[in-house]
Each structure stands twice: as C-alpha cells, then as structure tokens.
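> need a structure here:
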Amino acid sequence: MALSASGKALYNVIILGVAFLLVFTAFQTCGMIQTVVLRDDVDFHGSGYDSLAIIYAVFAAANWIAPSVVALLGARWSMLASALVYTGFIASFLHPIAGVLYSLSALLGLAAAVIWTAQGNYLTENSNEQTMGRNSGLFWAMLQCSLLFGNLFFFLELEGMTSITPHLRTIIFIVLTVISGIGVLTFLFLTKPPEEFSSLSVQEGEETSGFFKRAVTAFVRSAKLMLKKEMLIISITNFYTGLELTFFSSVYGTAISNTKLFGVDSNSFIGISGMLIGAGEITGGLLFGILGKKTIKFGRDPIILLGYVVHMICFYLIFLNLPAESPIQSSHEGSYIGPYIELAFACSFMLGFADACFNTQIYSLLGSYFKSDSASAFALFKFIQSAAAAIAFAYSLVLLLHWQLLILVVCGSFGALSFFYVEHHPPRNEI
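Presented below is the predicted three-dimensional model:
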C-alpha cells in the first residue's frame, strides 16, 4: 500500500534521523574524546583542539559554497558523499598522524557544511507549517541519541583505566568507523520529498538551467539572504549556539577528565557526561517535538527563554564546581564548593537540555520564515555557528574556565534577545 504524502514525508524524516544518529554516534563520540585520546598518544605531536578548530574554521567558510554543492548534487547525494568523509576522518584515529589528521579535518569542514545544508533543505522539503516544529524536534531527538550510545561504549571501555592505550584506541575507533559506515548506507533509503511538501527553493525554470548557473544562483541567493535584517539579527543567536556547542561537545568533557579529584575514573566520566548531555538533548527534542503544535501557539520565545535560564544556572554551577584550569590542563586543585561529580553530571544534562531548546526553535524558525530559501538559510546558520565554534576552540586552549563561562553568559544574553526580536518581527515577504 502506497504511503500518503504526509506518511512519505514522515518516513523520510525518520530515515534521515536514523542516518544522522549512526554517523554522529561515531563522530560526536570522536569529538568528545579526541583531545584525551591524542593527549595519551606519545607518538602524536599535535592537539585535538587544533583539529577541531580547523574543522569549524573550514566549516564556516565552506557554508558559502555548500548551497551550490547541494544545488548540483541534490540533498540526498550531498549527504551521502559527506557522510563518507566523516567515516574516513574517524578511521584516521586508528593510527593518528598530525599532518593526515589536520588535512582530513579541513576536508571534514567542507563535508560538514554540505551535509548540514542538505539536511536543513531536505527536512524543510518534507515539512509544512504544521509539521515543521514536530519534525525538527523529532530529528533533533534522534540525532542526539548518538550521544547516548557512543559515550556508553566509551565509558564501558575506559572504566578503571587512567589512560587510553594504543590497543584500546584501536578497538574504540574500529567500532566507531563501522557504525559510521552503516550510517552512510542508511542514506540510500531516503526517497524524493513529496511534491505537496516541497519548498520553492528552486525557482521556476531553474531545474532546466545548467549546473554552473544553478550553483551561481545558490551562492547569490545566500549572499542576498545574509544581508536581510532578520538574518543578521538571528545570526547573534546562531553565534551563541556555536560557542556553547564547543563548550559542551569538547571543553566540558575535557575539564571533567582533567579534574583529578574525581578519582581514577575521571577519564571514563567523559562517557557518562556525554550520555547525560545526550539525555538532555533527547528530552528537549522529544518534549518540543511532541508538543510542537501546542507550543507554537504561544510562539517559540518561551522555549528559548527556558533554555536561556537553564544555561545561566548551569554556567554558574560549573563555575563553582570545577577548577579554573581544568579545560587546559590536569588539576588536583579544589573548587569553590567541591568538586562534586554528581553536580558535574547534573550540569551535563542541563547543557544538553538547554542546547535542545535553542536548536529546535532555530530550526523551526528558519524552516518557517525562510522556506523558499531553506538551503541558504541553513547554510548561513551553520556558517555563523561554526565560525563561533572555531573561535571558541581557539580560545579554549588558553582561557581559564571562568573566562570561558563569562563569554557564554554575555553572548547567551544577547542571543536570547535577538531571537525574541526575530520571532515577533518575521520577514514580510516570507510569511
């Protein structure tokens, strides 16, 4: 029995979520542990932070050409090709070599721009005004399950160990590479979005024009969209999500690992922290996905306000609980109130939940307000977010914890206010 248009669209969203779940189970686990893995490799001369900074710096720049790539290849093939690059990057940790890792980091930055632009475009083309919030929340919850599975595996493998041996590293990254490879194959099951849900991202007559013209058109439309007042203002919110992405995805886990008063299991606690971040992300995604039709009646800003308040409380607790030098180096020092591992884990959940508040609502807003330019809108979102992440990874090498938290507090305040403005002042020609 053939699926209805809405059934086919929901099928595509679920398969999209499964594919991203698998690929990012591997990649997000890799991102959270790579600074510790490379730190314990005596033959590697480099830094995990450097690799991540390269990824996000190239990611930022590549978002300007990503819509053109998606226009040429289509969303489905763009995601498949990009996922192959993710798999290759993860496999490089089987025998890390600085030059190879940094080169693959740059290539991954390009692939990241393409896969996220294509994902935003494909999600929008399988959604309408009524289902955009639900689909954003559903996809986000499925994606963030990746934090549970990968980090559970990492915790079980590292429990009771004070360092990551070459043998253990090999086991971890063989498993992660295989998981990512299965995710690549899952993209093959995506189908063409139903015409009833398809966006107007390709103007009439564009489909018959040459590839080069389509690529140039996509770039020009991105440039024009970036200059819109609403896009410039929401970019402040996007910038903040990049800063806090860096913090929860790498800096916070490293800080927990470096807090040696947590005991011999401080390294394996990265896995538990990652799982709790994922639990927070999933809770937020499911909550706002299931209740999407109800919450949209009150606007998106109450959810952003909730995320902002949770973030501010969380940052203050982290400031009190972890040593100032913990993001940079191992520390045997105490903190203002501890440190307490239970409080650190509670903050992990809060980081994930608040991040879900921001990202699900940004996805929903972009998909609703910029539907006719969805590929460009999501590319610009990732451009700003990844540029902020690259900056954050760079300063994470030198700034003590309290300075990093102060930056998050200030940028988070401006980011929340910016979202409130755009939510109540939508682009006139898009609604």
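> contacts and neighbour counts: CA atoms only from here.
Fine.
> distance of the nearest residue to residue 9 once chain neighbours are set aside from residue 120?
Spatially, and ignoring its direct neighbours in sequence, residue 9 is nearest to residue 126 (4.8 Å; CA to CA, 6 or more residues apart in numbering). To residue 120, residue 126 is 10 Å away according to CA to CA, to the nearest Å.
> one more, please, to line up against the first structure:
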Amino acid sequence: MADTTDQSVFDTTPNKTADARVEDGGLDRPSWNNGGYKVMGMTLPPFRSPLVQVVLTGLVCFLCPGMFNALSGLGAAGQQDGTVQSNASVALYTTFAFFGFVSGTILNIFGAPVTLAFGGFGYALYTASFLCYNHTRNDGFVIFAGAWLGICAACLWTAQGTVMMSYPTEGEKGRYIGLFWAIFNMGAVIGSIIPIAQNWKSVGNNPVNDGTYIGFLVLMIAGAILAFFLASPGKVIRKDGTRVQKLQHPNVMTELKGLYQTFISDPYIVLLFPLFWASNWFYTYQFNGYNLFLFNTRGRSFSNLWYWLAQIFGALAFGFFLDSQFLTRRNRAIGGWAILMVAVMVIWGGGYTVISKYDGSERRRMGSDPPTTPNIDVKDSSYAGYVILYIFYGFLDAMWQTYAYWVMGALSNEPRKLAYFAGFYKGIQSAGAAVVWRLDAVKTPIPALYGSSWGLCVAGMLFAAPVIWWKVTDSKITADDYVPELQFSDASMGANEIRI
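From the prediction side, this is the model:
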C-alpha cells in the first residue's frame, strides 16, 4: 500500500539537541534515537530518554511477568488443585532467592536487553509446562519449569529494578515507578480477559482450557523478543542534563566482592529485609487461600481481572503522592510510610471478616485435602462483597511494591548499588515466597496463611521505619550525576560515534 501520510502533519525531522549530535565529516547532525520526533504538532520523547526506556521495560513486563500474574492470579495457575503449582512455586522462588543475590552480577556483565530477554523466555517455558500438564499430568516438567523460571525471573527483575530506579531524575522516580507498575499490571488486566473469554461458560471448578495457556505463551514470547530493543544505560541522558552512569563489566569475583561491600557499607539494608520478605508472602493467601478457595472457575477468572485493575490505580495514585512537590522528599517518605501502615491495618483487618465466618470445624475444612470450597459464582448475591475486598488487596499490593522501589531509589543514584539493592529485594522476597508456597503445598490451614500475611506486613513496616527516618534525605544529586561537555576528536572518534 502506498504511503499517503501528510508530511505537514507527520514531521519526521528530529529535534537537534546538544547531546544528540554526532560528527559526520565536520558537520553535526542529529541522531534519530536521541533527538525525538514531532507527530501532529506533538514532540515525542527521544528513544533513549528515560521515559521511553521505562515504558519499553514496562511493556516487556506487561507481556511476560504481567501475563504470569494473570495466570497465577487465577489460583493454582488455572488448575483445579493447587498442589503442583505450589510445588512449582517452591522451586521457582528457591532458585529466585539464590539468583536474586547474584543477578546484579549477571546484569552488569550482559546488560539490560539480554538480561530482560533471557528472563522473558523463562516465563514462556513455565506457561508451556502447564499446557503440557493438561494432557500428560507431568509434575516433573512443571516443577523444572518453575525452577528455571526462578533463574530467569531473578535476572529480569533485577534489570527492571535498575532501569526503573536509576534512569529517572529524583523528582520523577515516584511517577516513573507508578507508570511502570501501571503498564506492568495492565498486562495482568489484559491477560485476565483471556481466561474469562475462554472459560465464561464453565460454572464448575475446573482447570482452564488449552486456549488460555496458548494465548499466554504467544504473548510471553513476544515480550522476550521486545527486550532486545532496550538501550544500554550509558546511552541514556535525563532531561535535566544528568546522565545515567554507564555500568562497567568487571569479572565475577569483583562483582561478588562489590555485593559484599555494599552489604558492609550499607548495613541498614538489613532493616528492609522484613519488608522485602513480606512483599511476596501474601500472594499465596490471596491467590490460593482466597480466590481459588472461594470462587468457581468463572468467578475467580472475573475477580482476577478486578484485582490487577486495582493495582494500576494503586500504583499511579501512590506514585504521584511520592513525587508531589508540596512536601520534601524526606516528608514524603515518612508520609508514605504512615499511609501504607494505615492501609495495611484497615485492609487486612477487613479481611478478618471473611476468616471469622468459619467456626472451628470449618477452619479445619479449609485446611483439608481436597478442601470443600464454596464455589461462589459471579451471579451469586455474595460475590460482590468478596470481590470488593479482593480489589482492596490488589490496591494494597501495588502501594507496597511502589513504596519499596521508591525507598530504594531514594537511598542512592548509583546504578550498580541499585542493582545490588534490587537483587537483595527480589532475593529476600523470593525466599519468603518459597517458604509460604511450601506451606500451601502441605495444606497449611488458610487462616494461618492469612494471619502470617498480616503479621509480616506489620513487622516489615516497623523494621523499615528507622531507615525511612534516618536514611532518606532531601537530595542525593552529586557532581558525578551530570553529563560533561561534549568533546569531539577526529583522532579518537568515528563518524557515527557519540562521546558523552
């Protein structure tokens, strides 16, 4: 088809900026992926800008872990019994816990694009294992896929955390974290439509059909491929003129020493470990102890959609508060802690109304194998109340994750240290997840999962309080954050090189 685009409407002339010019035979010309384009009078941000890179990272997570969340949010990964999924999750988070501590090293060696792509393919394999399980009942393949995904996911989330925390300016970190979280969770929202469409006529409590898994599989592969288009940190310049420090690639032993030195130089990070530990713990209760237990296949598919939709609003709302300019950054940190603590007490306290409905014999039934479930359907009168509580659980989760990343980003601007922080975060939270999924696999009573989730959230907030109070300051900008003047030299630069 011939191109009939009106060039007066679509202007493809890049904006010339000082940091986007390259030397070409003595003349400066703008580089297409640094200068930005005008579309219908609107100037799009440059491809190598922090905004575009965070959005691109969000799209990768939209298609990979976002779809994984949609699948997991169904309870039992779409199966009728949660045992095989719980055992796969134990394997997943066990390997994730270990590789979370060394994934910063992997990121520094291979870079963000390769690390993200490697992680994305792991999610695709995990989904394929459940498609296989629908026909073969091969527990071993599912558990192996879970263990492999733990390695891949550790790499993906460390790369994601480093991009999200180090690319934006200090005044943009909360908004960018919220923006990322909204894009990422939109993947779970869109992904939740797949099982709804495929299983809407299923009024019983049955496994989801093959079409559900195939849809997830195709999208995850696309996300892994998209990751290769991400720009490296050394090529990204913020709009205020500061630069994202380019990561060096030292040997593995040097990186392991750096991990240890970060732990020694910043020992306060230990106080954030309970916050990290709790951040994945409550998913087991919410997905398997609440959504899977209470609803039939159609009911849990529909509630899953609302859970992830609530996460988008939670991330955006809390992210904008954390970047609001009417308070100093330190006051925003303290205020955010207070808001989150109140939300923890109110929402988890509201959840007690569900647990308290079960007397002693029914509580034992909740831990039985197989459990006798209520099988609440979307057309039942009691459905709306349970879904509203589930929506608030999703809203609280988004607030928790957004605040954790924002606090880590407020503690440093140095990408390598942030890679270690992100590695600690994902490693610790995955260790907790491995423990709680094992508890679910051995049929720990649901009230115990509920109580431990609430208690750990409270403990995480209390242990984090000293870090918030003493370590979050009003500014972390240093002279090293700024991009030096551009220098061009015929002897040292090729025609298409950019010196920063």
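> returning to that earlier point: more neighbours, residue 126 and residue 120 of the first structure?
With neighbours defined as other CA atoms under 10 Å, residue 126 of the first structure and residue 120 compare such that residue 126 has more, 26 against 23.
> which one in the second structure is aligned with that one?
Aligned counterpart of residue 126 of the first structure in the second structure: residue 167 (TM-score structural alignment).
> name the SS class of the closest residue to residue 266 of the first structure other than its chain neighbours, please.
The spatially closest residue to residue 266 of the first structure, leaving aside those adjacent along the chain, is residue 257, at 4.7 Å (CA to CA, 6+ apart). Under the three-state scheme (DSSP: H, G, I helix; E, B strand; the rest coil), residue 257 of the first structure adopts helix.
> confirm for me that residue 257 of the first structure is in contact with residue 269.
Yes. Here residue 257 of the first structure reaches residue 269: they are 6.8 Å apart, a contact under CA atoms under 8 Å.
> between these two, tell me which one has more neighbours.
Neighbours were counted for residue 257 of the first structure and for residue 269 using other CA under 10 Å; residue 257 has more, 28 against 25.
> please report how far the more buried one lies from residue 115 of the first structure.
Note on residue 257 of the first structure: its distance to residue 115 of the first structure, by CA to CA, is 31 Å.
> next: residue 68 of the first structure.
Distance of residue 68 of the first structure to residue 115 of the first structure, given as CA to CA: 12 Å.
> can you check residue 69 of the first structure too?
10 Å.
> pull up the overlap in contacts between those two.
residue 78 (CA atoms under 8 Å, 6 or more residues apart in numbering).
> which stretch of the second structure lines up against stretch 75-93 of the first structure?
The aligned range for stretch 75-93 of the first structure in the second structure is 112-130, by TM-score structural alignment.
> who touches the matching stretch?
With CA under 8 Å, 6+ apart as the criterion, stretch 112-130 of the second structure contacts 60, 64-65, 68, 77, 106-107, 141-142, 145-146, 148-149, 151-157, 159-160, 213-214, 216-218, 220-221, 223-232.
> and with 6 Å instead?
Residues outside stretch 112-130 of the second structure that contact it (CA atoms under 6 Å, 6 or more residues apart in numbering): 64, 142, 145, 149, 152-153, 155-156, 159, 217, 220, 224, 227-228, 230.
> what about residue 283 of the first structure, how many residues nearby?
By other CA under 10 Å, the residues close to residue 283 of the first structure number 21.
> the second structure: which residue goes with that one?
Checking with TM-score structural alignment, residue 283 of the first structure has residue 313 as its match.
> do residue 190 of the first structure as well
Aligned counterpart of residue 190 of the first structure in the second structure: residue 230 (TM-score structural alignment).
> excluding residues flanking it in the chain, which one is nearest that match?
Nearest to residue 230 of the second structure is residue 113, by CA to CA, 6+ apart, at 5.3 Å.
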